[in-house]
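K.L.:
Sequence and predicted structure below; questions after.
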Amino acid sequence: MSELIQRLRDGLPGSAVLTDPDVTGSYARDQADFCEAGTPAVVVLPRTVEEVQHVMRTATALRVPVVPQGARTGLSGAANASDGCIVLSLIRMDKILEISPADRIAVVEPGVVNATLSRAVGEHGLHYPPDPSSWEQCTIGGNIGTAAGGLCCVKYGVTAEYVLGLDVVLADGRLMSTGRRTAKGVAGYDLTRLFTGSEGSLGIVVRAVLALKPQPPGQLALAAEFPSAAAAGEAVSRIMESGHVPSLLELMDRTTLRAVNALNDMGLPESTEALLLAAFDTDDPGADLAAVGALCEAAGASQVVPAETKAESELLLQARRSVHWALEALPGTTMIDDVCVPRTKLAEMLEGTAAISEKYGLTIGVCAHAGDGNTHPTVCFDPDDEDETRRAREAFDAIMALGLELGGTITGEHGVGVLKKEWLARELGPVGLELQRRIKEVFDPLGLLNPGKLF
C-alpha cells in the first residue's frame, strides 16, 4: 500500500491524493442504496490528462483496480468502490475548453456539470439537450459513462446522440482519440458509441466533443389528471400516434405526487391516480397544447390544465425533477428501477407494476419519461426489516421481468452497474454476453477498470 501511495504522489500534487479513511470512505458509493460497495485504498483527483495517465500506469504496474467517478449521482452502483481500489474522481477536470457556434460543438472535460454546460452554450444561442433530473449536479463524464437520458429525450434524444468524439485514457495509460468534430464521419468502427454507456469499464474519458442544437423557444406545459396510470399510458400512445413531437412528456403516479407535495409543498393534485405533463417548445406551443389536451380528454383525463406562462411551466418541470429526492425522503430506503418498454406497452407496464405492488404489499411509486416508454418504478421498503427487504428485491426483479416480457430493456438510461448484473445476462443471452466480455478484454486485459460492474 505504501508503494502505491508513493508512486501516485510521484506524479500528482499532494492535495490530489487522499488517504484519510474518513475522507476516502465518503467516495465509496453512488446514490444506489441497495448496492454493495467496497473500501477504497486511495482517492485521486487529477486535473490534467497527464495525471490521469500517471494513475493508470501506476495501477497497471501494481495491478490495482481503478473505479472512475463523476459526481456519484448514478442509481445503479456503477461508481461504487471495490475493496483496495483507486477511486479516480474526475470532478476537478471541469473546464469547458471550447464552444463553437459555427460548428455547433462544445469541447469539455469530464467534470463539467451538465447544467453549467447548458447555461454556457445558452449564452451563444445554443442548446445541449440531454438533461437528466440531476442536471444541476451530474457531470458530462458520468452522463457519457451511463449514456444518460433526461426529461427532453422524447424530442431531442439521449447523450449518445450528442457525443461526437472522445479522448480516452486506456487501462495501460495510453491516450487514444475516437470519433470526430465534423457533422458527418464514418471512418472505421464507431468506438465513440462503444465507450458511451460503458460505465468506465473500457477506459477513462478525459475530453469530449459534444454536438449542440440551436436554442429552442421557451416551452409551455400542461398537466392532465387521469383516473388511472393505464389511462395516462393510453393518452401517451394517442399523442405519439397522432404525430405530435412534445419537448417533454412525463408521468407521475399518485404515490409520487404525494411525495413531491410533501417535499416541496407544490400543491399538485393528490386525489388523481396519475398526472401527465406535456410540453412544447414550438413557435405556437399553445396550439400544440390545445391539441394534446383534447387527446388527453379523449383518453379519459378528468382535468387538463395548461400553464399560462413559462414560469408556471418551469414549476411543473421542477416538480418532476424533484421526484427522486421526494421518494427518497419517504420512510425507509428505495430501489429505483429503470425499465424501458415500447410506448404501446406503457399502459401494460404501469398496470403490471401496480399488480406487483399489491402482490408484495409494498409502496411502489412510478414516474416515467412517458414519451419514450422509460419507466422508473421506485420500490420503498424498510432495510432493517428482513422480510420487507426480501419482498422489495423480489418486487424489483418482478418489474424487470415484466419489462423484458413486454419487449423492453432492463435499463433505459441509468446503466447496469452492480444492481442489474444478473439481469443484463438474461437480456443479452449467452452469446451476447460472451462477446461483450471479449470486447472488454481487448481494452482492459488485466480487468482493472471498474471491476465487478456490468458482468
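P.N.:
Cool, the structure landed. Computed from a predicted structure; not experimentally measured.
K.L.:
When you work out contacts or count neighbours from here on, use the C-alpha atoms and nothing else.
P.N.:
Will do.
K.L.:
any idea how far Ser26 is from Gly38?
P.N.:
Distance, Ser26 to Gly38, by Cα to Cα, to the nearest Å: 11 Å.
K.L.:
now do Thr255
P.N.:
33 Å.
K.L.:
Between the two, which has more neighbouring residues?
P.N.:
In this comparison of Thr255 against Gly38, neighbours counted by other Cα atoms under 10 Å, the higher total goes to Thr255 at 19 against 14.
K.L.:
what residues are up against that one?
P.N.:
Residues counted as contacts of Thr255 (Cα atoms under 8 Å, 6 or more residues apart in numbering) are 363-366.
K.L.:
What is the burial count for Gly70?
P.N.:
By other Cα under 10 Å, 26 other residues sit near Gly70.
K.L.:
hang on, isn't it packed against Gly142?
P.N.:
Yes. In this structure Gly70 lies within contact range of Gly142 using Cα atoms under 8 Å: 5.2 Å.
K.L.:
Mutual contacts of these two, please.
P.N.:
Overlap of the contact sets of Gly70 and Gly142 (by Cα under 8 Å, 6+ apart) consists of Pro110.
K.L.:
try it against this one:
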Amino acid sequence: MSDLLERLRTGLPAEALITDPDVTASYAHDMASFCEAGTPAVVVLPRTVEQVQHVMRTATELRVPVVPQGARTGLSGAANASDGCIVLSLVRMDRILEISPVDRIAVVEPGVINAVLSRAVNEHGLYYPPDPSSWETCTIGGNIGTASGGLCCVKYGVTAEYVLGLDVVLADGRLLTTGRRTAKGVAGYDLTRLFVGSEGSLGIVVQAVLALKPQPPQQLVLAAEFPSAAAACDAVCRIMERGHTPSLLELMDRTTVRAVNALASMGLPETTEALLLCAFDTPDPAADLAAVGALCTAAGATEVVPADNPAESELLLQARRMSLTALEAVKSATMIDDVCVPRSRLGEMLAGTAAIAERYDLTIGVCSHAGDGNTHPVVCFDHTDPDESRRARESFDAIMALGLELGGTITGEHGVGVLKKEWLARELGETGIELQRGIKAAFDPLGLLNPGKLF
C-alpha cells in the first residue's frame, strides 16, 4: 500500500488522491443490488490524460487492479470496486473541448454530464440524442462504457451510434486513438465500437468524438390508456407496422403509474392497466399523433389524450423519467432488470413478467422503451427479509430466462457488470465467451482492468 501511494504521488497532485477509508468506501459500488463490492486501496481523481497514463503505468508495474468509474449511476455493478484496487474516478475530466456545427460533432472528456452536453449543443442548434433516465447525473464516459440508451432510442438509436472516435489509455499506459472525426470511415477494424459497451474492461476512455444531429422541432406527446398490457403492446405493434417513427414510445404498467403518483402526485390515471406515451418531433406532430391515436383506439385504448403544447408534453415525460425512482420508493430495495425482446413479442414479455410477480408473490413494476422492445421490470422487495430477498433474486433470474426464451437479450442498455455474468455466458455460449476472453487478453494481458466483470 505505501509503495503504491508513493508511486502514484510522483505523478499526481495531492488533491487527486483519496485514502481516507470512510471516503473511499463511498466509491465502492454503483446503484445495483445483489452485487459484491470490495474495498479499494485508493481513489484517484485525475484531471488530465497524462495523469491517467501515470495511474495505469503504476498499476501495471505493481500489478494492481484498476476499476474505472463515472457517476456510479450504473445498475449492474460494473463500477464496483475490487479488494485492493485503484478506483479511477473520471468525474473531474469534465470539459467540453469542442462543438462544431459544420462537422456536427462534439469532442468531450469522459466526466461530462449527459444533460450538460445536451444543453451546450442545443445552444448551437444541435442535438445529442442519447438520453438515459439518469441524464442529469450520468456521465458520457459511463454512457460509453455501458452503451446506454434512453427514451429516444426508437427513432435516434443508442450511444454506440454516436461515438465516432475515442482516445483510450490502455492497461500499460499507452494512448490509443480510434475512429475518426469524419462523417464516414472504414479504415481497419472498428475498435471504437469494441470499446463502447466494454464496461472499462479494455481501456480507459479519456476523450470522445460524438456525432450530433440538427435540433428537431419540439415534440408533442400523446398519452393512451389501455385496459390491459396486451392491448398496449398491440398498439405498439400497429404503430411500428404502419411505418411511423415516433421520437419516443414508452409504456408504463399499472404498478409503475401508481408508484409515480404516490411519489409525486402526478395525477396519472390509476384505473389504467397500461399507459402508453408516444411523441413526435416532426414538422406536423399533431397530425402524426392523430394517426397514432386512431391506431391506439383500434387496439382497445379507453382514452387517448394528445398534449396541446410542449409544456404538457414535458410533464408527461417527467412522469416517465421518474418511473424508476418511484418504484425504488415502493420498498426498501429494488432490482432493475433490462431485458430487450423483439417488438413482436413485447406482449408476451409483459404477460410473463406479471406471471413471475404472482409466482414469487412480489411487486414488479414494468416501464419500457416499448418502441425498441427494451423492458425494465423492477423487482421491489424488503432487503431486511431474507426470504423476500431470495425470491427477488429468483424472480430476477426468471425474467432474464423469459427474455432469452422470447428471442431477446439479457441487457439492452445497462450492461452486464457483476449482476449478469452468469447470464452472459448463457446468452453467448461457450464459443462466444472464449472469443470475448481472447479480446480481453489482447488489450489487458495482466487482467488489471475492471477484473471480475462481464465474465
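P.N.:
Great, that's in hand. Keep in mind that this is a model prediction, so the values were computed, not measured.
K.L.:
Send over the TM-score of the superposed chains.
P.N.:
Overlay of the two chains. TM-score (TM-score structural alignment, normalised by the length of the first structure): 0.99; 455 aligned residues with a Cα RMSD of 0.6 Å.
K.L.:
tell me which element the closest residue to His29 of the second structure other than its chain neighbours falls in.
P.N.:
The spatial neighbour of His29 of the second structure that comes closest, neighbours along the chain excluded (Cα to Cα, 6 or more residues apart in numbering), is Asn80 at 4.1 Å. Secondary-structure assignment from DSSP states H and E places Asn80 of the second structure in no helical or strand segment.
K.L.:
Could you pull out the strands in the stretch 151-300 of the second structure for me?
P.N.:
Per DSSP state E, counting those that start in this stretch, the stretch 151-300 of the second structure carries strands over the ranges 163-169, 175-179, 204-211, 213-214, 220-226, 248-253, 274-280.
K.L.:
In CSV: the ones you listed, plus distance to Glu388 of the second structure and mean neighbour count.
P.N.:
Supplementary listing: the strands of the stretch 151-300 of the second structure in CSV, determined by distance: least, Cα to Cα, whole Å; neighbours: other Cα atoms under 10 Å:
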stretch, distance to Glu388 of the second structure, mean neighbour count
strand 163-169, 41, 24
strand 175-179, 47, 18
strand 204-211, 38, 26
strand 213-214, 46, 16
strand 220-226, 31, 26
strand 248-253, 22, 26
strand 274-280, 26, 27
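K.L.:
Kindly reformat those as a markdown table and extend each row with distance to Met349 of the second structure.
P.N.:
Written out in a markdown table, the entries for the strands of the stretch 151-300 of the second structure read as follows (distance: least, Cα to Cα, whole Å):
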| stretch | distance to Met349 of the second structure |
| --- | --- |
| strand 163-169 | 31 |
| strand 175-179 | 37 |
| strand 204-211 | 33 |
| strand 213-214 | 33 |
| strand 220-226 | 17 |
| strand 248-253 | 12 |
| strand 274-280 | 14 |
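K.L.:
right, and the ones you listed - which one's nearest Arg393 of the second structure?
P.N.:
Taking Cα to Cα as the measure, the strands of the stretch 151-300 of the second structure were each checked against Arg393 of the second structure, and strand 248-253 came out nearest at 21.2 Å.
K.L.:
about what we covered before: quick one: closest of the strands of the stretch 151-300 of the second structure to Ser332 of the second structure.
P.N.:
When those are compared for distance to Ser332 of the second structure using Cα to Cα, the nearest one is strand 248-253, at 20.5 Å.
K.L.:
State whether Ala326 of the first structure and Val260 are indeed in contact, as I suppose.
P.N.:
Yes. Between Ala326 of the first structure and Val260 there is a contact at 5.1 Å, judged by Cα under 8 Å.
K.L.:
between those two, which one's more packed in?
P.N.:
Counting neighbours by other Cα under 10 Å for Ala326 of the first structure and for Val260 shows that Val260 has the greater number, 27 against 20.
K.L.:
Sounds good, over and out.
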